[in-house]
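>>> Sharing a model prediction with you, sequence too.
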Amino acid sequence: MELGMIGLGRMGANMAERLVRGGHVAVGFDPTPAARELAASKGILPVSSLAELVDQLPAPRVLWLMVPAGQIVEDTLAQLVPLLSRDDVVIDGGNSFYKDSMRRADMMSLHGIHYIDSGTSGGVWGLAEGYSLMLGGDAGAVERLRPILSTLAPASDRGWGRVGPSGSGHFTKMVHNGIEYGMMQAYAEGFAIMQGKQDFALDLHQVAEIWREGSVVRSWLLDLTSNALGGNPSLAGIAPYVDDSGEGRWTVAEAIDLNVSAPVITLSLLERLRSREDDSFADKLLAAMRNEFGGHRTKQQP
């Protein structure tokens, strides 16, 4: 098949390259000339505008957006709609909020354009390992994409599927990322406990390697944890600051709206926020309270 990839960053360029390796034709657009030049070296056909991208593709067209969620998606769609034709398919493979995807699907349907929301997982490893794809939208439109999806996924019959109507793909990915927050936090806390047991002088990389085989806590995240510890056992040079890209917040908000208890995901999100406090007022107040009720000495800040 032929596909237009909009956004040639790490994810978009790698996905387009995987499609090219699988025998498809990928035409790519990115506003950054360097990204287009790099894409060309991987067999992707670069173009310098959205209009040129649309012109290069036979109708009905398939376009895949791999751009940051939010206003950039809105602006890209506003530019695309006048250029597209009925029965074209636009896939948003980024981490858009699922309610935005539902609204956009309704808007695009007014123009006869199919809008598919694809929760996409795989990160920088997707080029080699394949991508996990959770798709929401019209079943017939998704079926048309089968050759592309089969190539992007780890296997033609595994790792991808239509999960429901418009919005469900991004909703599923949102929850997926919330679960990821909790799993990452549990690993981080467990390894921190072991690191703190100085009497045993544990080799954390060795422990991770042992756990990778046969243990009930083995996972791809543990594989990546082992890689990190193997390359930098003391994590030297890494600041204790953990960012978040929004999906954890959305998952917690949705849990509250649905009256679903999600303490692990919620606390893992709060821990990420906690990591960003260079001068924690809360910690200072905790120390002051201990001093007030128990006479526990406070430490002076240097």
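Right, received. Where do you want to start? Numbering: from 1, shown residues only.

>>> drop to CA atoms for contacts and neighbour counts, all remaining ones
Fine.

>>> my guess is Val27 meets Met5, correct?
Yes: assessed by CA atoms under 8 Å, Val27 is found in contact with Met5 at 6.1 Å.

>>> How far off centre is stretch 263-279?
From the chain centre to the centre of stretch 263-279 is a distance of 19 Å (CA atoms, centre = their mean, to the nearest Å).

>>> do stretch 69-86 as well
Centroid separation for stretch 69-86 versus its chain: 21 Å, with CA atoms, centre = their mean.

>>> for that stretch, which positions count as buried?
Residues of stretch 69-86 classed as buried: Ala69, Val73, Leu77, Leu80, Leu84, Ser85 (neighbour count, 16 or more other CA atoms under 10 Å).

>>> this is the comparison structure:
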Amino acid sequence: MQIGMIGLGKMGGNMAERLRRGGHDVVGYDRDPAVSDVGSLADLVERLEAPRAVWVMVPAGEPTRATISQLRDLLSPGDLIIDGGNSHYKDDQVHAADLAEKGIGFVDVGVSGGIWGLENGYALMVGGAAEDVRRLDPIFVTLRPAGQDGFVHAGPVGAGHFAKMVHNGIEYGMMQAFAEGWELLEASDVVTDVPGAFASWRHGTVIRSWLLDLMVRALEQDPDLSELKGYAEDSGEGRWTVQAAVDHAVPLPAITAALYARFTSRQADSPSMKMIAALRNQFGGHAVASVEGQTGKGADAPGADVAPPREVQH
């Protein structure tokens, strides 16, 4: 089938290429004229035959909202917009209601697969009316992994991005668990081949996964991760997952802790950890590191201002 693709970056560009390889007619638009097939959104719409299908693959938030707003004024009744970015599911519901006033359909698609999707295919989590989803089936068949599942019509508009949001929250928790396990192995003087330990888990264990494969690959490239900073951004979906959990009164301790760990990673000298160190010093007399990196006096050290309580348990 014919489809317009807006946003030809790492994800959108590879998706457009996979669709072309599958025999589809893809008309792509990007702000970078070097990769764009047309000069504007209006040109894109003009190139497509009605009823049109346009896939929006730009950053979530205002860029997506602005693009959909422009398309609303350019498209005609019977046309269809697909939002394949990481938009919030409530935004989807607003877009669908607004577009419906002009007779334009809307489908939201959570896409997972990253830069590997061009060759391996993409997992697709779809929300929208059944007739709209059926109309896009040729596109979905080509994008998803060949001969495998990797696809779900999760429910009405918003369901696709809600499912992808939860998927990314789970991903946060899994990544955090692997990272903590790596740190503990590195801190131990018992295990001398940490990369080898992770590599051995790739076969026959219950934690084998693509994430584990990627972790082993990262350790092959940089065995002690000395080339990286201990900083991890969050895409926003981890926050939305935790907020949705609060709204639905569903406990998510692992995912929430993983999100907070990313916040901690952005602090060169975590204030909360300073307070933990200070409190431990007060009740237990632990040695603490000063700003200059020197060991300070514990609560029971000679010259300390406050005497430690007796028989402290911690």
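Everything's here; your move. As the structure is a computational prediction, the values presented were derived from the model and not from experiment.

>>> care to give me the TM-score?
Taking TM-score structural alignment, normalised by the length of structure 1 as the basis, the two superposed chains have a TM-score of 0.94; 292 aligned residues with a CA RMSD of 1.2 Å.

>>> In helices, which of the buried residues of stretch 69-86 of structure 1 appear?
Val73, Leu77, Leu80 (DSSP state H).

>>> So the first one sits against Val67, correct?
Yes: the criterion here is CA under 8 Å, and Val73 of structure 1 meets it with Val67 at 6.7 Å.

>>> Alignment lookup: Arg158 of structure 1 to structure 2.
Under the alignment (TM-score structural alignment), Arg158 of structure 1 pairs with Asp149 of structure 2.

>>> Does its match fall in a helix, a strand, or a coil region?
Of the three states, Asp149 of structure 2 takes coil according to DSSP: H, G, I helix; E, B strand; the rest coil.

>>> got the contact list for the nearest residue to Gly122 of structure 1 once chain neighbours are set aside?
Of all residues not flanking Gly122 of structure 1 in the chain, Tyr131 sits nearest, at 4.8 Å (CA to CA, 6 or more residues apart in numbering). Going by CA atoms under 8 Å, 6 or more residues apart in numbering, Tyr131 of structure 1 touches Thr120, Ser121, Gly122, Gly123, Leu152, Ala153, Pro154, Gly159, Trp160.

>>> dump the residue contacts of the last one.
The neighbours of Trp160 of structure 1, taking CA under 8 Å, 6+ apart as the test, are Tyr131, Ser132, Leu133, Met134, Leu135, Leu149, Ser150, Ala153.

>>> What is the nearest of those residues to Leu235 of structure 1?
Tyr131 (28.3 Å; CA to CA).

>>> any idea how far the aligned residue in structure 2 for the closest one is from Val38 of structure 2?
Alignment note (TM-score structural alignment): Tyr131 of structure 1 maps to Tyr122 of structure 2. Using CA to CA, to the nearest Å, Tyr122 of structure 2 is found at 26 Å from Val38 of structure 2.

>>> likewise Leu99 of structure 2?
Counting by CA to CA - Leu99 of structure 2 and Val38 of structure 2 are separated by 24 Å.

>>> These two: who's more crowded?
Leu99 (23 against 18; other CA atoms under 10 Å).

>>> shouldn't that one be in contact with Arg72?
Yes: under the criterion of CA under 8 Å, Leu99 of structure 2 makes contact with Arg72 at 6.5 Å.

>>> Superposed on structure 2, what's the mean shift for the longest helix belonging to structure 1?
The longest helix of structure 1 (DSSP H) is helix 168-196. Its aligned residues in structure 2 lie a mean 0.7 Å from helix 168-196 of structure 1 after superposition (mean CA distance after the TM-score superposition for structure 1).

>>> Secondary structure element holding the equivalent of Ile148 of structure 1 over in structure 2?
Matched to structure 2 by TM-score structural alignment, Ile148 of structure 1 sits across from Ile139. Assigned by DSSP states H and E, Ile139 of structure 2 falls within helix 137-143.

>>> residues making contact with that helix?
Counting by CA under 8 Å, 6+ apart, Met1, Met15, Arg18, Leu19, Gly22, His24, Gly121, Tyr122, Leu124, Phe151 sit against helix 137-143 of structure 2.

>>> Mean distance between the next helix or strand after that helix and structure 1 after superposition?
Under the assignment DSSP H and E, the closest C-terminal helix or strand after helix 137-143 of structure 2 is strand 151-155. Strand 151-155 of structure 2 differs from its equivalent in structure 1 by a mean of 1.2 Å after superposition (mean CA distance after the TM-score superposition for structure 1).

>>> Run through the helices of structure 1 in chain order.
With DSSP H as the criterion, structure 1 has helices spanning 10-21, 33-40, 50-56, 71-80, 98-109, 126-129, 139-144, 146-152, 168-196, 204-211, 220-231, 247-257, 263-274, 281-294.

>>> ranking the ones you listed by burial, who's on top?
Mean neighbour count (mean count of other CA atoms under 10 Å) peaks for helix 10-21 among the helices of structure 1, with a mean of 22.

>>> That one against structure 2, how far on average?
After superposition onto structure 2, helix 10-21 of structure 1 sits on average 0.3 Å from its aligned residues (mean CA distance after the TM-score superposition for structure 1).

>>> who does that helix touch, helix- and strand-wise?
Counting contacts by 3 or more CA pairs under 8 Å, 6 or more residues apart in numbering; DSSP states H and E, helix 10-21 of structure 1 packs against strand 2-6, strand 25-29, helix 126-129, helix 146-152.

>>> Kindly recompute the last result at 7 Å.
strand 25-29, helix 126-129, helix 146-152 (3 or more CA pairs under 7 Å, 6 or more residues apart in numbering; DSSP states H and E).

>>> and the first one, how far from the chain's centre?
The chain centroid and the centroid of strand 25-29 of structure 1 are separated by 22 Å under CA atoms, centre = their mean.
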